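Visitor: Sequence and predicted model, in that order:
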Amino acid sequence: MATDYARSLQWTKEETDEFLLQNRTVVTAGTASLVSTAASFPFDSVKSRLQVRDYPSIWACAKSVVREEGFRGFFRGVTIPLITISFVRTSSFSIYYNTKAALHRNGIFDDSSRLIHTALSGAAGGATSGIIISCGSAPFELVKVQRQLEYLIAVQKGLVKKNTSANGGGRTFVPQSGFQAAANIYKNFGGIKGFYMGFPLHMARDTFGTALYFGFYDSIRKLVTRHSTSDSISGPSLYGIPGPVVSFLSGSSAGILSWMILYPVDLIKTKVQRDALAGNPKQFTGWQTFMHMIRERPIVQEEGGKQRILKTDTFLARFLRLYRGLGVSALRSFISHGLTWTLIETISGKITERTGQSVSYAPDAKQEE
């Protein structure tokens, strides 16, 4: 009887194929998000620390994390992002595809022969996705930032002395779980509204960032398709470069380009949220933080009590403060977005091979519904 029951739970090939086709976005984007988030999270942790504290280099920041927090510090707060980012990205891709399809059905940006139409339809789908998704993702990202920076926040508030021992001796810092961090934000920062600290910056970053990201990706893939020497179920190849590698480079290029433009907004958002979470009495708005970073000029104390401003402290040097941590962030984007699109295209190809029905995610491709 138990064997008969177990067999009744097994899907036939037709049922499995139908599930894969009907839920292809969940299967592809969900799987890709889980893998890419886990692989890139340590770089995201280092990026957050570089944004709110001066380190001589990326390597110095990484060594500081290991010395003060242990190797686990790189993965502090990873559990919630693994769940939420997978859900958010899957929803984001669904909204992006559906928005583009709706625009094309209504004759808007529907000329696939024109690169500008491809770019604008991708950007419109991305912007729509960013606006909607940011409302739900903001609380989870705030908890992630709190977990990533909780040691630095504890040091800033004087709750723990910086650890100087390689083995963690004398450390009194006890990290929170993600649920504890969320409960503390709810309790100490006004309930639900506390999860939306820095939300205008979060929405601006997600809306414009996602628009640029999908617009860039669709444009890159359109150009690749035009110059492709051959095609496969894993995507078009280019000048002998295999399809999966082309997908990786296309995704990583789109991620890096969009992130370079929006990076200052993300840095300012992180600083605003860090100060709010630390209870800093002198909190700045996003615009005030931007102007402070542009205008602040460090003064050097010389012997005899004289003070002078560094000659190297030019406007360009102050502006580049807005890109502190960009190097590791670009590396994170390279890995995360490259893996995301490689897995999406590869898994889509496997589904096509299994079912015989195309589920290509290339721009303007006709998909089986």
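Guide: Structure's in. What do you need? As the structure is a prediction and not an experimental result, all values here were calculated from the model. Numbering: from 1, shown residues only.
Visitor: okay, CA-based contacts and neighbour counts for the rest of this
Guide: Will do.
Visitor: Report the buried residues of the helix or strand harbouring residue 211.
Guide: Using DSSP states H and E, the element containing residue 211 is helix 199-227. Applying a neighbour-count criterion of 16 or more other CA atoms under 10 Å, the buried positions in helix 199-227 are 199, 201-222, 224-225.
Visitor: after that helix comes which helix or strand?
Guide: Past helix 199-227, the next helix or strand by DSSP H and E is helix 243-277.
Visitor: by contact count, what packs against that next one?
Guide: helix 24-52, helix 115-156, helix 199-227, helix 286-295, helix 326-355 (3 or more CA pairs under 8 Å, 6 or more residues apart in numbering; DSSP states H and E).
Visitor: Tell me the buried residues in that helix?
Guide: For helix 243-277, by 16+ other CA under 10 Å, it's 243-259, 262-277.
Visitor: Looking at the helices and strands packed on helix 243-277, which is nearest to residue 71?
Guide: helix 24-52 (9.7 Å; CA to CA).
Visitor: any idea of the angle the closest one forms with helix 326-355?
Guide: 170 degrees (axes from the mean of the first three to the mean of the last three CA atoms, to 10 degrees).
Visitor: Can you give the distance of the very next helix or strand once past helix 24-52 from its chain's centre?
Guide: Toward the C-terminus, helix 24-52 is succeeded by helix 58-69 as the next helix or strand (DSSP H and E). Put simply, helix 58-69 sits 22 Å off its chain's centre (CA atoms, centre = their mean, to the nearest Å).
Visitor: do you know how far residue 361 is from residue 48?
Guide: Distance, residue 361 to residue 48, using CA to CA, to the nearest Å: 32 Å.
Visitor: Of those two, which one has the most company?
Guide: Neighbours were counted for residue 361 and for residue 48 using other CA atoms under 10 Å; residue 48 has more, 22 against 19.
Visitor: distance of the more buried one from residue 247?
Guide: Taking CA to CA, one finds residue 48 at 28 Å from residue 247.
Visitor: again with residue 329
Guide: 20 Å.
Visitor: Then residue 120?
Guide: Counting by CA to CA, the gap between residue 120 and residue 247 amounts to 20 Å.
Visitor: which other helices and strands contact the helix holding residue 211?
Guide: helix 115-156, helix 243-277.
Visitor: what's the nearest residue to residue 185 once chain neighbours are set aside in contact with, if anything?
Guide: Excluding its sequence neighbours, the residue lying closest to residue 185 (CA to CA, 6 or more residues apart in numbering) is residue 194, at 6.2 Å. For residue 194, the contacting residues are 185, 186, 188, by CA atoms under 8 Å, 6 or more residues apart in numbering.
Visitor: let's bring in a second model and compare:
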Amino acid sequence: MEDGNHPRSSTWHGSSYSVGATSTFLSTVLTFPIYKTIFRQQLHTLTIREASQQLLKEGFAHLYRGLAPPLVAKTVQGTLLFGTQATFQKSLSGNGKVGHWDRCLSGLMSGALEAVLLVPFERIQNILQDGRNNARFPSANSILQEFQSYSTQNRFTFGLYRGFSVILARNALGSALYFSFKEPLRDALSLDGVPGWVPSLVSGSVNGALTSLILYPLSVLVSNMQAGVGKELPKTREVARAVWLQCGGNVSLLYRGASLIILRSCITWGVTTAIHDVLRGQN
């Protein structure tokens, strides 16, 4: 880590924000078809081939349907993830030596803040990606108009912030895990003669994939809670029970889409981590 008195410290946070925004913007565009395939698997317990065929049947015009919300959300997410974590970490360490718990707690707080701000984007994205909503909700604006008709209280619990508690837990834990192991993994892989960006790429890929796999059941739960639109909101426990019964109590069915999660996470977090560390001068 860079010392707080280092000449580069004045631009430290700025570079974290800008690099996070740029890398997540590009990776979101590249991996969106993979993400949409995973979403269909989570929602309908389909195989990769079945989910792909479903998307092909709908046509290319619908392949990138729902891209705008995650594109904006992921760009903001990357900005917040690295920028606010750096700020929280600096406050916790007091410009001294950064410890494991400083990284963990700053990641936890960064993930929680991210969840509060980005739940509405994920909610709209999940509605748009469910093929059953194509006719009823042709655009993000039609979804917002539907939620506008709800009362103030229902607009929060049944509208844009449906599933908030699960997303809060997933994002906070995910960020805490990522930042806890980001630097230790990179340092362990750093060898003489190996370009500095390689350990960052590999560690980011491994770290992102493992974190995504650990929290995958929560993502399945979020997909099933957020895809539907209506004023009836089952409790989280009831949705979890329904998902488990839909999978026939089979863990392997619950983890359908996990193989694509690994691919997407390797690309997204590997590239993001490598670019961030190179521009931060940590290699």
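Guide: Looks like it came in fine. It should be emphasised that the depicted structure is a prediction, and the values quoted were computed from it without experimental measurement.
Visitor: Send over the TM-score of the superposed chains.
Guide: TM-score for the superposed chains, counting by TM-score structural alignment, normalised by the length of structure 2: 0.85, backed by 273 aligned residues with a CA RMSD of 2.8 Å.
Visitor: Out of the contacts of residue 194 of structure 1, which is nearest to residue 316 of structure 1?
Guide: Nearest member of the contacts of residue 194 of structure 1 to residue 316 of structure 1, counting by CA to CA, is residue 185, at 36.9 Å.
Visitor: Aligned to the closest one, what sits in structure 2?
Guide: The equivalent of residue 185 of structure 1 in structure 2 is residue 147 (alignment by TM-score structural alignment).
Visitor: quick one, what contacts its match?
Guide: Taking CA under 8 Å, 6+ apart, we find residue 147 of structure 2 in contact with 155, 159, 160.
Visitor: 10 Å - rerun?
Guide: 141, 154, 155, 156, 158, 159, 160, 229, 230, 231 (CA atoms under 10 Å, 6 or more residues apart in numbering).
Visitor: Might one say that residue 225 of structure 1 is in contact with residue 362?
Guide: Yes - contact status for residue 225 of structure 1 versus residue 362: in contact at 8.7 Å, counting by CA atoms under 10 Å.
Visitor: dump the residue contacts of residue 104 of structure 2.
Guide: 85, 89, 110, 172, 173, 175, 176, 177, 178, 179, 180, 181.
Visitor: Map the last one onto structure 1.
Guide: Here residue 181 of structure 2 is matched to residue 216 in structure 1, going by TM-score structural alignment.
Visitor: if I pick the closest residue to its match other than its chain neighbours, what's in contact with it?
Guide: Of all residues not flanking residue 216 of structure 1 in the chain, residue 254 sits nearest, at 5.2 Å (CA to CA, 6+ apart). Counting by CA under 10 Å, 6+ apart, residue 254 of structure 1 touches 212-221, 333-334, 337-338.
Visitor: Likewise for residue 23 of structure 2?
Guide: Going by CA under 10 Å, 6+ apart, residue 23 of structure 2 touches 74, 75, 78, 79, 268, 269, 271, 272, 273, 274, 275, 276.
Visitor: What separation do you get for the aligned partner of it in structure 1 and residue 24 of structure 1?
Guide: When structure 1 is aligned by TM-score structural alignment, residue 23 of structure 2 is paired with residue 32. Counting by CA to CA, the gap from residue 32 of structure 1 to residue 24 of structure 1 is 12 Å.
Visitor: between these two, what contacts are shared?
Guide: By CA under 10 Å, 6+ apart, residue 32 of structure 1 and residue 24 have these common neighbours: 344, 347.
Visitor: Who are the contact partners of residue 58 of structure 1?
Guide: Contact analysis of residue 58 of structure 1 by CA under 10 Å, 6+ apart lists 43, 46, 47, 49, 50, 64, 325, 326, 327, 328.
Visitor: Can you tell me which of those residues is closest to residue 76 of structure 1?
Guide: residue 46 (10.8 Å).
Visitor: what about the closest one, how many residues close to it?
Guide: Neighbours around residue 46 of structure 1, by other CA under 10 Å: 25.
Visitor: and of the contacts of residue 254 of structure 1, the nearest to residue 309 of structure 1?
Guide: Among these, and counting by CA to CA, the member closest to residue 309 of structure 1 is residue 333, at 35.9 Å.
Visitor: Trace residue 110 of structure 2 over to structure 1, please.
Guide: Match for residue 110 of structure 2 (TM-score structural alignment): residue 129.
Visitor: residues contacting that match?
Guide: Residue 129 of structure 1 is in contact with 88-89, 91-99, 123, 206-207, 210-211, counting by CA under 10 Å, 6+ apart.
Visitor: repeat that with 8 Å
Guide: 92, 93, 95, 96, 207, 210.
Visitor: and those as a markdown table, adding distance to residue 4 of structure 1?
Guide: Below are the contacts of residue 129 of structure 1 laid out as a markdown table (distance: CA to CA, whole Å):
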| residue | distance to residue 4 of structure 1 |
| --- | --- |
| 92 | 40 |
| 93 | 39 |
| 95 | 41 |
| 96 | 43 |
| 207 | 51 |
| 210 | 49 |
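Visitor: Nearest to residue 285 of structure 1 among those?
Guide: Minimum distance to residue 285 of structure 1 across these is 19.2 Å, recorded for residue 207 (CA to CA).
Visitor: what do we get in structure 2 for that closest one?
Guide: Matched to structure 2 by TM-score structural alignment, residue 207 of structure 1 sits across from residue 172.
Visitor: Let me know how buried residue 29 of structure 2 is, in neighbour terms.
Guide: Around residue 29 of structure 2 there are 15 residues (other CA under 10 Å).
Visitor: which residues touch it?
Guide: 67, 71.
Visitor: Kindly provide the distance from it to residue 134 of structure 2.
Guide: Using CA to CA, we find residue 29 of structure 2 at a distance of 21 Å from residue 134 of structure 2.
Visitor: Same question for residue 12 of structure 2.
Guide: Relative to residue 134 of structure 2, residue 12 of structure 2 is positioned 44 Å away (CA to CA).
Visitor: Ok, residue 240 of structure 2 next?
Guide: From residue 240 of structure 2 across to residue 134 of structure 2, the span is 25 Å (CA to CA).
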